[in-house]
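Colleague: sequence and predicted structure are below.
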Amino acid sequence: MADAESIAQQNPGLDTKHDSAGAKHPATGGSGNPQTGEPFEHAKPDAHQRLDRKDERSHPNALEDAQRVEKLEKEAEKEHEDALRHPTAAAKAHGNKPSAGAVKDEKILDEEEEELRKKDEAKKQSAEAHKSKHH
């Protein structure tokens, strides 16, 4: 890997003070950690105010953060939906015995799902029976 001085000698028009202003490391020629070449990790939660117009993050960094947050929100929403479908899951995940109410709720949900499955099956059978045989 070349050092900053040799890069400056090879590129006389390169202004290392301004060309690399936080965007690229002069020794590596890329962004991120100069020792490993790996991109920097995201800042700690609440280090940036996501809707702050004065935040100095670049547009691609702001977009990447928005995508990361959207992914986290989708995961949280999925976990919430799973918790609603399986009321006893939270207690079991923490090694506790589910409450009687949670057990009853889960039983009711299972019965409703079974009933809906039977109704869908009956609809399919009815549609099959009513198909015109003269096609």
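Modeller: Looks like it arrived, so ask away. Residues are numbered from 1 along each chain as shown.

Colleague: hey, let's count contacts and neighbours off CA atoms from now on
Modeller: Will do.

Colleague: quick one: buried residues of the longest helix that the chain contains?
Modeller: In the chain, taking DSSP state H as the definition, the longest helix is helix 100-129. Under the neighbour-count criterion of 16 or more other Cα atoms under 10 Å, helix 100-129 has Ala102, Val103, Asp105, Glu106, Leu109 buried.

Colleague: would you list these in CSV and tack on distance to Leu72?
Modeller: Shown next, in CSV, are these (distance: Cα to Cα, whole Å):
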residue, distance to Leu72
Ala102, 27
Val103, 29
Asp105, 28
Glu106, 27
Leu109, 27
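
Colleague: the structure to be compared is supplied as follows:
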Amino acid sequence: MVADAQTHAEQNPGLDTKHDAAGAKHPETGGVGNPQTGKDFEIAPPDAHSRLDRKDERSHPNALEDAHRVEQLEKEAEEAHQEALRHPTQAALAHGNKPSSGAVKDEQIMDDEEEELRKKDEAKKQSAEAHKSKHH
């Protein structure tokens, strides 16, 4: 593992193992690494920590709670994405920018299509009412 940590450090020349960016400092010693041995912790290999790993110390209810939390976050992100697709100008406006002409046109087209669908649904309801059997 030490070779992997060394390789990782070599591949990341900006990595500074002596400062906060390298990892958490122990509150009692003020240094990084294992407080008993004084040696730096080894850098974990990629994907060493899996959120849904059953070999960790979390209880089953805690793992389920985490899975539900992540599922809710994914659902919220999908809803936000769908909302952004319905209103192409909102992203620019939220950042204080003027929406592009393409986004404005897209939003106008979508509004026109929604209006047309609403009118068609209304016409279908009126037609269904007109064709109902009056002999019941």
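Modeller: Nice, I can see it. Here the structure is a predicted model, which means the values were calculated and not measured.

Colleague: need the TM-score between these chains.
Modeller: With the length set by TM-score structural alignment, normalised by the length of structure 1, the two chains reach a TM-score of 0.63; 90 aligned residues with a Cα RMSD of 1.7 Å.

Colleague: check the offset of the longest helix of structure 1 from the chain's centre.
Modeller: Offset of helix 100-129 of structure 1 from its chain centre (Cα atoms, centre = their mean, to the nearest Å): 32 Å.

Colleague: quick check: that helix compared with structure 2, mean distance?
Modeller: Here helix 100-129 of structure 1, set against structure 2 after superposition, deviates by a mean of 0.3 Å using mean Cα distance after the TM-score superposition for structure 1.

Colleague: now for that helix, which elements pack on it?
Modeller: If contacts are counted by 3 or more Cα pairs under 8 Å, 6 or more residues apart in numbering; DSSP states H and E, helix 100-129 of structure 1 sits against no helix or strand.

Colleague: so where is stretch 86-99 of structure 2 in structure 1?
Modeller: Using TM-score structural alignment, the residues of structure 1 aligned to stretch 86-99 of structure 2 are 85-98.

Colleague: now do the end-to-end distance for that stretch.
Modeller: End-to-end distance for stretch 85-98 of structure 1, by Cα to Cα, to the nearest Å: 14 Å.

Colleague: tell me the buried residues in it?
Modeller: Neighbour-count burial for stretch 85-98 of structure 1, counted by 16+ other Cα under 10 Å, picks out His86, Pro87, Thr88, Ala89, Ala90, Pro98.

Colleague: which pair of the residues you listed spans the longest distance?
Modeller: The largest separation in those, counting by Cα to Cα, is between His86 and Pro98 at 10.8 Å.

Colleague: how about the secondary structure of the most centrally placed residue in structure 1?
Modeller: For structure 1, Lys71 is the residue whose C-alpha lies nearest the centre (Cα atoms, centre = their mean; 2.0 Å). The local conformation at Lys71 of structure 1, judged by DSSP: H, G, I helix; E, B strand; the rest coil, is helix.

Colleague: re the thing from before, just give me the closest of the buried residues of stretch 85-98 of structure 1 to Glu113 of structure 1.
Modeller: His86 (12.1 Å).

Colleague: any idea how far the closest one lies from Glu79 of structure 1?
Modeller: 10 Å.
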